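**Student:** can't give you the sequence, but here's the structure:
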């Protein structure tokens, strides 16, 4: 029986090689996109799950009182980590996590790396596999754990246990540390990112931090407990420490504590103030967009398959009639056709896996914060997904055609008065959905291209191009470095600063006599505003003549700040910060986008800092010479600062680069979706028209004999399809414009508003493509000799 089924299947597929090929390629592309979407989703939802104690791990964080609002932060007062286990009996383990950039040396090799200062329970709580040595050896203050990649960089081998590295400290003698163990460096699916591990005691010692200083914060405090109710009970038990912290940290007073699971941490990290754990999972839009792509393309391919299968059933009507006449049941026919569909979908799945070998790495390379790869051996969930996709696709694409063709009565079939073609209501509905999806894909792609152009050309309120940043360890280094480089003709302007737009700022509560609110503060030096190109609208900038006065109480504000406090004449207005510091507005600048286009423009204060607090050089250069200037700054660094590798950054790349990459990659994805959708729809439309022409060959011949023109015949055949395309275009355009705006709003605060233009060009494009894809076949048939058409069987 199976042998006969297999023969019938192969014979059926070979009879329609072109249409089978089209369906296999279409389904293969769709399944490849589904595989990418699954890997993308799996990457996001399995964040941090490599830890054996994942379900028992929690992060304790602080809430800060800001003008009466209890704002959640990711940080926590540093001394809390030393008392938390004694306060909450259900806690089995606890560890603080402080992440700091350090410079390490091995002979003449100098590297910047990230060191995690942790408590003694850390390696027992988290799973960071140790490859060599003793995982607990870091409890010795002269011992450090290093990652396998760091070991290779320093020593040229992974097993570096017993080797010595040098920790470079500013203003202090360097410290020699012995490698106690080598661990596997955390991958991109880990919230905690670091390359070295040291005992928390070393943090106190190296950075002169007092252990009982409640004004100091640490990046994270993690606990392990088998009691899930600790999320609700722990904050109440720790509440008394909020008052202790608030007493000594009046500018950031704690109002309480809160606890979150590791699952929540992965998604919340990007939205929490003060978070410095190293990584977070994908943005919700980054998870949603590939899923939308995969579903749309799979639906397109399935609709294509269904329409083709229904239209092609004419060729198998006699087979169905004979099989029913000799005793074949409808169930057997359904199984036969579903089996054929399953074979075809299996071939499509194999082709989809081949496509994925190219598509998955290309997709992974688009995003620096993720690393996905196709592996069946080590990913059983992937196998389950593929099997489920195979069955679902076979049923979705071929279920209805199998039931549809098996229901015909053998008498009607064998009499020859039964015809099934592309003119059925279902075929028209499916074709309409195909074209609607294609229009939506085109509109999404075009709208995001518009948005990319809009954001690239938007005035951010300062010079975004040709700005280089050089962070140094202290003001003396910064001043020395500036003195050397500012005479170079490549440097058009230079300034020292503490904060920088999109890089370093902080928030504080301020008030006036009748108003109060929270503002963002940027600590800067002289010439910073001129170097960045801020436009002063009223008053003045900071000047050397007024430097001493401005350092004490002068501030420059932005337009949003004046609007927030209702100042029509902002110059001379008085502000109080931290209940004691009185500030006077000396100037107002045009609004600028502090954090690019991700977040709304906020009230901003630019505050002049003392020279001893300025440790970053900002250089303005010709954008065309940015690369050469960076090379010059790096070479100069090695002459001025000999014990650390150079740190020279580009504002366009290191501050605005993420937004540009996100924009570019989203545009790429939607354009890819648009191309695939249009190609599949055009092929599907061509297939349906071809089959429709085959079923109407004699009709066309008769019409031509009776005098119908080629134009008349072409219009007659094209019109039903073009009407469907037109209706689908209007509906698809309206729906996609609406949802494109919603999707953009979930990613950016400032974006283009999709409108009529966003839909009109894609609609005209899909109409043209539809016309071209069917007209050639129709005109060729209309030109055919009617004698040949009347002989057609």
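**Tutor:** Now that the structure is in, tell me what you want to look at. Everything numeric here is computed off the predicted structure, so don't read it as measured data.
**Student:** from here on, contacts and neighbour counts on C-alpha atoms
**Tutor:** OK.
**Student:** by contact count, what packs against the longest strand anywhere in the chain?
**Tutor:** Counting residues, the longest strand found in the chain (DSSP state E) is strand 93-106. Contacts defined by 3 or more C-alpha pairs under 8 Å, 6 or more residues apart in numbering; DSSP states H and E place strand 93-106 against helix 80-87, strand 109-118, helix 122-125, helix 148-155, strand 164-168, strand 217-218, strand 220-224.
**Student:** Return the most buried member of the ones you listed.
**Tutor:** Among the helices and strands packed on strand 93-106, judged by mean count of other C-alpha atoms under 10 Å, the one packed with the most neighbours on average is strand 220-224 (a mean of 24).
**Student:** if we can go back for a sec, now do the longest strand of the chain against helix 148-155, angle only.
**Tutor:** 30 degrees (axes from the mean of the first three to the mean of the last three C-alpha atoms, to 10 degrees).
**Student:** quick check, distance from the helix or strand hosting residue 19 to the centre of its chain.
**Tutor:** Secondary structure assignment for residue 19, by DSSP states H and E: helix 17-45. How far helix 17-45 lies from its chain's middle: 21 Å, per C-alpha atoms, centre = their mean, to the nearest Å.
**Student:** Now it: buried residues?
**Tutor:** 19-20, 22-41, 43-45 (16 or more other C-alpha atoms under 10 Å).
**Student:** The stretch 501-650 of the chain: strands as residue ranges?
**Tutor:** 506-511, 516-524, 536-539, 554-558, 574-577, 581-589, 604-608, 616-621, 649-650 (DSSP state E, counting those that start in this stretch).
**Student:** Which residues does the third one contact?
**Tutor:** If you take C-alpha atoms under 8 Å, 6 or more residues apart in numbering as the criterion, strand 536-539 is touched by 571, 586-590.
**Student:** gap between the two ends of stretch 510-521?
**Tutor:** Start and end residues of stretch 510-521 are separated by 11 Å (C-alpha to C-alpha, to the nearest Å).
**Student:** Contacts only, for residue 645.
**Tutor:** 103, 110-112, 637-638.
**Student:** Same question for residue 725.
**Tutor:** Residue 725 touches 432, 435-436, 767, 770, counting by C-alpha under 8 Å, 6+ apart.
**Student:** Go through those and name the one nearest residue 120.
**Tutor:** Distance ranking of the contacts of residue 725 against residue 120, using C-alpha to C-alpha, places residue 436 first at 59.3 Å.
**Student:** May I see the buried residues of the strand or helix carrying the closest one?
**Tutor:** Using DSSP H and E, residue 436 maps to helix 425-457. Neighbour counts using 16+ other C-alpha under 10 Å place 427-428, 430-452, 455 of helix 425-457 among the buried residues.
**Student:** putting a second one here so we can go through both:
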């Protein structure tokens, strides 16, 4: 009997190739989308779970409450690891991790590369398989270095690199480091990513100084005894910290004139495997690949949307085709088939289609995986399918899809009465409310995603094209760490000799943040910038009050500062010129405000403009140059910049980036999501439209005789086409009405994450509405016009 069911199923598919194609195409696309997103979610939840000690590894983190605000901190100082390990029961050992860049010399070539500075037991605590070397001893010597397999091949052409040396810059000289081990490459689903490991070192006086509790710059991990309770250990850590650091904390508050009631904060333990998806304690300070669970939720929702739309297509098309199979069902019932057998037959056909779609989905997923990896910033592989849980997930997806797509049609088809079907008196009763509701649902989902796409595109366009308050065009950034002012002046003078270079402005490297005191003894935090007199003119940052720094005023390099509007507002000044700021961390050095600049977006537009203070202080080092070049001279200018750089700084690596390109990098996440949502919207509208096309074909076949009569009575092609299309377009309009408020709520909530954002308006909703209606109209009108143009004589003869 099963063989007979299979033959009938295959014969039906052959006779209805268009119907089969639409169902298989929709299901395969939906399944492929779900497969890829399941890969993504599986990768996200598997982060950092491969370490043997994983369940017992925790990161030391802290929090401090200040009224209603709670500040979380993932960084620690030098002392947290060793002192907690010595004084808190339940902690077996600790590991400190910090990342930093060092110059590496290979022959005459010098490049800056990132190193991970770790305690010697790093490779004993974390599971990174060793290819060569001893994990317990390879990091004990001060000038030892451990490489990954790829880095060993890059440096020496082989993974057998133990005993070889590398020249790494320390202070002002290159020092030989000996390779003592080679590990396998870091897995992609690891928050700890490195190419080179070197031993973490701290001076003895730093370790004896209790102020090192508060030098927050690294990550500290501890390994607990398997029987220890993390909550009990956390409480013991906080109690010991309060005893050991209370005196120095109080002294530091008094020294820097801080609020004496400021809380010390409390320490607790965060499970290592929780870091990747944590929203308030993410992977930072030498850790990478921090993520947000919202991404998995959004992608899972998209997968559900696409799969639901594909299943809706299946149900709609199968029920709509049921009229054509009514006689077959009647004959089967007359010759003795019961309802159970008919249900098995139609469910079998559903699973056959799902099976074909599943095979095609695997092939399609493999084909588009490189594109998906690029969009999601992953390196996923379908080899993940070999994972037992994932295989079970896909089998479950297959069974669920087959049941969802086939159960209702099988139930409807098996319930036909044989007398009505054999005498051709059968028709679907009522208004087909279920079918219409499903069409509305799938177009509601598609419209929702298209509105989301328009919103994200509009916000991204705003972020990348908004006025930043300064001119970032034709500005080249060149980095050089710890540069004295005399060195910067000499290099600047050399660059300005080239006619294609308009201006040169040195500035501190990185992002300096600090705090100071005002006249009323209140504290203020700000971004601390060290520049020269060329910085503001080079970037065309407008002064709204006072004057710029000037070489004609020697005091500018000692006691003058310029602040932005946000600083003035935060300080509560009405007349900022002449106001003073007390740098209590510089022995109460007093600086005087000589100018106020207009606020500009020195950070990305997804951050609020913060108070900013500029100084020309000659003892602060510079870290980079802002080089303004003339338009259309980039090739020559970059060549001359590089030549001069190597002449003045022969032992430093040369790297550059254009400022406008750097600004765009700040929105890489938005750019990725823009593409992901766009592809999702295209998929949903495509699957919805092929389903709509299939329904329009079946509707036209069902009304063939009616169309013939209308033509004979004088109806025009346009009238008939409008009549056939109208029913479907009404459903699309209902879907748009349902999608609009849902999309507005979601878009409005998403935009709240941006301090600078677009305003939702009618155009963001009108555009998608017009697009959806146009696509739907084109989809159904093609078949409607084809039916209207048919020969009425042939139509009248059709039963």
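**Tutor:** Here it is on my side, so go on. Since the structure is predicted, the reported quantities are computational estimates derived from the model, not experimental observations.
**Student:** And the contacts of stretch 683-700 of structure 1?
**Tutor:** Under C-alpha under 8 Å, 6+ apart, the answer for stretch 683-700 of structure 1 is 19, 22, 304, 307-308, 311-312, 421-423, 431, 713, 770, 773-774, 777-778, 781-782, 786, 789-792.
**Student:** how about a cut-off of 7 Å?
**Tutor:** 304, 308, 311, 421-422, 773-774, 789-790, 792 (C-alpha atoms under 7 Å, 6 or more residues apart in numbering).
**Student:** of all the residues you listed, which two lie farthest apart?
**Tutor:** 304 and 790 (29.8 Å).
**Student:** Show me which of these two is the more surrounded one.
**Tutor:** Taking neighbours as other C-alpha atoms under 10 Å, residue 304 of structure 1 and residue 790 compare with residue 304 leading, 28 against 15.
**Student:** Not counting sequence-adjacent ones, nearest residue to the more buried one?
**Tutor:** residue 684 (5.3 Å; C-alpha to C-alpha, 6 or more residues apart in numbering).
**Student:** Which residue in structure 2 aligns with that neighbour?
**Tutor:** Aligned by TM-score structural alignment, residue 684 of structure 1 pairs with residue 691 of structure 2.
**Student:** Trace residue 533 of structure 1 over to structure 2, please.
**Tutor:** Using TM-score structural alignment, residue 533 of structure 1 sits opposite residue 540 in structure 2.
**Student:** now its match: how far from residue 503 of structure 2?
**Tutor:** 11 Å.
**Student:** So for the two, which sits in the more crowded spot?
**Tutor:** Higher neighbour count among residue 540 of structure 2 and residue 503: residue 503, with 19 against 13, using other C-alpha under 10 Å.
**Student:** contacting residues for that one?
**Tutor:** Residue 503 of structure 2 neighbours (C-alpha under 7 Å, 6+ apart): 496, 538, 627-628.
**Student:** where's it relative to residue 539 of structure 2, distance?
**Tutor:** Taking C-alpha to C-alpha, one finds residue 503 of structure 2 at 9 Å from residue 539 of structure 2.
**Student:** next one: residue 294 of structure 2
**Tutor:** With C-alpha to C-alpha as the criterion, residue 294 of structure 2 and residue 539 of structure 2 are 37 Å apart.
**Student:** can you check residue 677 of structure 2 too?
**Tutor:** 35 Å.
**Student:** neighbour count winner among those two?
**Tutor:** residue 677 (22 against 19).
**Student:** Counterpart of the more buried one over in structure 1?
**Tutor:** By TM-score structural alignment, residue 677 of structure 2 lines up with residue 670.
**Student:** In this structure that match contacts residue 447, no?
**Tutor:** No: Residue 670 of structure 1 is beyond contact range of residue 447, at 9.6 Å (criterion: C-alpha atoms under 7 Å).
**Student:** element containing the spatially most central residue of structure 1, please.
**Tutor:** The geometric centre of structure 1, computed from its C-alpha atoms, lies nearest to residue 286 (C-alpha atoms, centre = their mean), at 3.8 Å. Assessed by DSSP H and E, residue 286 of structure 1 sits inside helix 284-312.
**Student:** What angle do helix 425-457 and that helix make with each other?
**Tutor:** Using the same axes, to 10 degrees: helix 284-312 of structure 1 against helix 425-457 is 150 degrees.
**Student:** what stretch of structure 2 does the next helix or strand after helix 284-312 of structure 1 fall on?
**Tutor:** Next along the chain after helix 284-312 of structure 1, taking DSSP H and E as the criterion, comes helix 317-325. Taken onto structure 2 by TM-score structural alignment, helix 317-325 of structure 1 occupies residues 326-334 there.
**Student:** Distance of residue 427 of structure 1 relative to residue 307 of structure 1?
**Tutor:** Distance from residue 427 of structure 1 to residue 307 of structure 1, by C-alpha to C-alpha: 5 Å.
**Student:** same deal with residue 409 of structure 1?
**Tutor:** Distance from residue 409 of structure 1 to residue 307 of structure 1, by C-alpha to C-alpha: 21 Å.
**Student:** Look at those two and report which has more neighbours.
**Tutor:** residue 307 (28 against 15).
**Student:** quick one: contacts for the corresponding residue of structure 2 for the more buried one?
**Tutor:** Matched by TM-score structural alignment, residue 307 of structure 1 corresponds to residue 316 in structure 2. Each residue near residue 316 of structure 2 by C-alpha under 7 Å, 6+ apart is listed here: residue 435.
**Student:** change it to 10 Å
**Tutor:** 322, 405, 408-409, 432, 434-439, 691-692, 694-695 (C-alpha atoms under 10 Å, 6 or more residues apart in numbering).
**Student:** these two touch, right, residue 718 of structure 1 and residue 782?
**Tutor:** No: contact criterion C-alpha atoms under 10 Å: residue 718 of structure 1 and residue 782 do not qualify, at 11.7 Å.
**Student:** list residues touching both of these two?
**Tutor:** Joint contacts of residue 718 of structure 1 and residue 782 (C-alpha under 10 Å, 6+ apart) are residue 712.
**Student:** out of these two, which sits in the busier spot?
**Tutor:** Neighbours per residue (other C-alpha under 10 Å) separate residue 718 of structure 1 from residue 782, with residue 782 holding more: 25 against 17.
**Student:** Grab the nearest non-local neighbour of the more buried one.
**Tutor:** residue 710 (5.4 Å).
**Student:** What's that neighbour aligned with over in structure 2?
**Tutor:** Checking TM-score structural alignment: residue 710 of structure 1 goes with residue 717.
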